[in-house]
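Give me a model of this one.
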Amino acid sequence: MPLYDFVVMASMKVDRRSIADLLVRVGQRLHAQNGVITDVKSFGKLNLAYHIKKRDGRHYEGQMMQMTFMAHPQFNKELSSLNKDERILRWMLVKHRGSKWLESIRAPDSGEGLF
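Alright, predicted model coming up:
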């Protein structure tokens, strides 16, 4: 399973609990497909480099959170439902390329993986 970073930029009008609930929902979907969450970070309030226009107006700042996880490549199709969520200004899924996580779980003597 590849390693991914899921970054969410939410509106400042949304409270932090609502954003946390969104990440919990994504985590539950991920867990149902045998994925593993490795890290969750909150970057708090950030000024945007440009305004983002949504139905409720223009946004010049937002709240950013990041979740790092391992999942099957088909999982990114499930995230497309986030496009309909009005709380989210932008979201992005980034796949880690060339990460060394696989080498860290190899057996030291035989050179074979644990799987």
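
okay, CA-based contacts and neighbour counts for the rest of this
Fine.

where exactly do the helices run in this protein?
Ranges of helices in the chain, per DSSP state H, are 16-32, 75-78.

Out of these, which one sits most buried?
Greatest average neighbour count among these goes to helix 16-32 (a mean of 14), per mean count of other Cα atoms under 10 Å.

Which strands and helices lie in contact with that one?
Applying 3 or more Cα pairs under 8 Å, 6 or more residues apart in numbering; DSSP states H and E, we find helix 16-32 packed against no helix or strand.

ok, S11 - contacts?
By Cα atoms under 8 Å, 6 or more residues apart in numbering, the contact list for S11 reads H59, E61, G62, Q63, R87, I88, L89.

at 10 Å what do you get?
Taking Cα atoms under 10 Å, 6 or more residues apart in numbering, we find S11 in contact with 19, 45, 52, 54, 58-64, 86-90.

quick revisit: can you list the helices of the chain in TSV and add distance to T68?
Listed next are the helices of the chain as TSV, based on distance: least, Cα to Cα, whole Å:
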stretch	distance to T68
helix 16-32	10
helix 75-78	13
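
Second chain to compare with the first, below:
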Amino acid sequence: MNVQVIMRDGAPEYAVLPWSEYEALLNAVGRRPDAPQPAPEAVCASALRQLPQLREAKGLDIAALARSVGISPAYLALIESGERVPDTAIRRALARALEVPRWEDDA
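Sure, this is the predicted structure:
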């Protein structure tokens, strides 16, 4: 078994092993492994790629949406282009403004 032990202050804190070996261990004790979940940042980035289309579908220009969220149009343009990832509060405000409830869960 290929196990990497991560130590903290001289004591083992974590054990890291290949996914296939993790699955084998779970199968040995009669449990099904859960599929790895994407990181929240990846989910958020994926949803934010839809931002321009969602904004346009609501009939909003960048300035109007930015004003309703409380950020500058320049910053919203950076978010839309993928150059910036907004913090939780801005994601929630965007979710409310665009009426996208699943973003509220991601935020």
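
TM-score of the superposition?
The TM-score (TM-score structural alignment, normalised by the length of the second structure) is 0.27; 53 aligned residues with a Cα RMSD of 4.5 Å.

if we can go back for a sec, looking at the contacts of S11 of the first structure, which one is closest to K77 of the first structure?
R90 (16.1 Å; Cα to Cα).

can you pull the contacts of that closest one?
R90 of the first structure makes contact with V7, V8, M9, A10, S11, I52, G62, M64, L82, N83 under the criterion Cα under 10 Å, 6+ apart.

just to revisit the earlier point, out of the contacts of S11 of the first structure, which comes closest to V36 of the first structure?
Out of the contacts of S11 of the first structure, the member with the shortest distance to V36 of the first structure (by Cα to Cα) is I19, at 19.6 Å.

Pretty sure that closest one sits against V7.
No. Between I19 of the first structure and V7 there is no contact under Cα atoms under 10 Å: 11.7 Å.

Please identify every residue contacting each of those two.
Contacts common to I19 of the first structure and V7, judged by Cα under 10 Å, 6+ apart, are M64, M65.

could you pull out the strands for the second structure?
Ranges of strands within the second structure are 4-8, 11-16, based on DSSP state E.

Identify the residue nearest E13 of the second structure in space, chain neighbours excluded?
Closest residue to E13 of the second structure apart from its sequence neighbours, by Cα to Cα, 6 or more residues apart in numbering: M7 at 5.3 Å.

hang on, the earlier thing: which one of the helices of the first structure lies closest to K41 of the first structure?
helix 16-32 (10.7 Å).

picking that back up, what about the helices of the first structure, which gets the closest to L3 of the first structure?
Minimum separation from L3 of the first structure across the helices of the first structure (Cα to Cα) falls at helix 75-78, 11.6 Å.

Output the contacting helices and strands for the closest one.
helix 16-32 (3 or more Cα pairs under 10 Å, 6 or more residues apart in numbering; DSSP states H and E).
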